[in-house]
Every structure is written in structure tokens, then in C-alpha cells.
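**Q** Dropping a prediction and its sequence here:
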Amino acid sequence: MFTSEFMTKFQTLWNQDETIPSTLKSINFSANVGYGIKREDQPKTVLIIKEGSVVDAKVYEGEELDWDIRCSEDNWKHYMVKGMGMSQLASGYAMGWLKFIKGDYFSMIKNPRMIGPFIKSFELMSKVYTELNQ
């Protein structure tokens, strides 16, 4: 999941999605979101979002992050195969399987215009993961 090819496909699906860009644009959401492995110094990849749309998705090169999301490799694979819903998000966070090194988890889950796109982004990542691992 942490490759340039993965991130390029993820960006395309994100920007083509009927709800994610428009929902995030409605709240003026812009952020650099890092994805990586727990206990590593830095994330593997970064998604650069401006007004809800992804303008760049790539291997992390030291960009300042607003969100930094980490899992073990096994947990990332689990979420890519099984998906992510509200209950998986809550249990993953509570059990420490899904870590937010940066970003406000609690403000996100209280805001439907943030949590919906977050959950849907995992669905898109899962589609890319499945496509690349067939």
C-alpha cells in the first residue's frame, strides 16, 4: 500500500468519488495526511488535500503533516481486505491498532462531514489494494 502506484490510484479514485471531495470542500478541508507503520519514525506516504480534492499523493518526503495515521503492517492489510466501518474504527482506536500520531480523532468522529469521507477513504484504499494484489 505504500507505493507511488498505490497512491496515484488512490488519488484518482478519491477525486472521482461522488461524495468525498464535495463533502470535504463544504467544510474547507485542506490537509496533509500521512500514512505509515506504527513505531517507524516517519510515515510512508502522504495525501495532500486542498479544499477536499487530492492534489498530490506520493511517497512521504518530509512534508508537514496535519494528520499522521499509523497501523502495524498486519492491521493495514486487515483494513485493506476487510474494510473499515464505524465499529472497526472505534475498536481499532480503542485497542491501539489504529494510531493518530497527529490529528484530532475525537473532533473527526463527532463531525459527520469528516467521518464519512474518512471511512469511505478506507473503502477506496481497499479497492486499490485489491486491484494491485490480484
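**A** That came through fine.

**Q** Could you use CA atoms for every contact and neighbour count after this?
**A** Will do.

**Q** mind listing the helices for this protein?
**A** 4-16, 20-25, 73-82, 86-95, 105-109, 112-132 (DSSP state H).

**Q** let's bring in a second one:
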Amino acid sequence: MADLFSPAWMARFVEEWNKDPELSDALAQIGFNSVIAYGYPEEEKPRAFLVVQNGKATASGVYTDQPLNWDIRAQHPQWLKWIEKSPGMTGLGMAFTTGKIKFKVGDYASMLKDPRMAGPFVKSFSAMSKI
């Protein structure tokens, strides 16, 4: 497996994202467009970004100050744990409550209240686990 959030890892994430209809097709149905960043809470900037257009991942790479809709952070061991075993909605809710996942940009609470977004968010971790 390539290093977490490296360009090679992110390229595989794009592939896995687009293969999962419960992720990409579900987001396409609501016209979801976003730039999502991933990284570690102790770092000033995220490590990587993913561009999603109409539900499909269209680009990814090293973060270079792109404007973001979401900036999701967790400690490296926590990311590895989720990649090993995808969390469910309850697990992510607990992670948010306990500070194991942080959103530097984006409204986690409103996303969770919208099942059209919450389900695909959980599925994004399943896509990560296939890399």
C-alpha cells in the first residue's frame, strides 16, 4: 500500500470512490460538489485533497492551498484503524464526540442530519479500506 495520503494513495482513492455506487452515485443524485482535504490535526495544512464533481471523484493530489469545502483530520493511527475496519455511523459519531475526528472546514452536524450525505460519508471510509 502506498503511504497514506500520498499522490499514489489518493489516485487509488479516486478509483475506489468512483467504483462504489452507494458513494458516487448517491452523491450524484444530490448534485454533490466539493473539495475535501484529509490530514492530521497537529499539522497546519492538510496532506491531500479530493475534488468531487456531481458525486464523482475527478482529481486528487497534494494539498496546495486549494479552497476547501471540507477539511477532515485525525491522528495517523486513527486513520489506519478506520482503513483496517471501516467505521459505521455510530463509530464516526463517537469519534467526533471524543475528538478523534476533527473538521477544520465543513459542518459535520448538518451533514449527519442529512441521510443523503451521511450514508456516503460513511461509505468513503469503505473506499479507503480497499486501497
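**A** Looks like it came in fine. Here the structure is a predicted model, which is why all the values come from computation and not from measurement.

**Q** can you tell me which of the helices of the first structure comes nearest to L47 of the first structure?
**A** helix 4-16 (7.8 Å; Cα to Cα).

**Q** what comes up buried for the closest one?
**A** F6, M7, T8, K9, F10, Q11, L13, W14, N15 (16 or more other Cα atoms under 10 Å).

**Q** Could you tell me which residues make contact with the alignment partner in the first structure of I101 of the second structure?
**A** Applying TM-score structural alignment, one finds that I101 of the second structure aligns to L98 in the first structure. Shown in contact with L98 of the first structure (Cα atoms under 8 Å, 6 or more residues apart in numbering): I69, R70, C71, N75, L89, G92.

**Q** Ok, M86 of the first structure next?
**A** I119 are the contacts of M86 of the first structure under Cα under 8 Å, 6+ apart.

**Q** What residue in the second structure is paired with it?
**A** In the second structure, M86 of the first structure lands on M89 (TM-score structural alignment).

**Q** which residue is nearest the centroid of the first structure?
**A** S121 (5.7 Å; Cα atoms, centre = their mean).

**Q** Which residue, other than its chain neighbours, is closest to it?
**A** W14 (7.2 Å; Cα to Cα, 6 or more residues apart in numbering).
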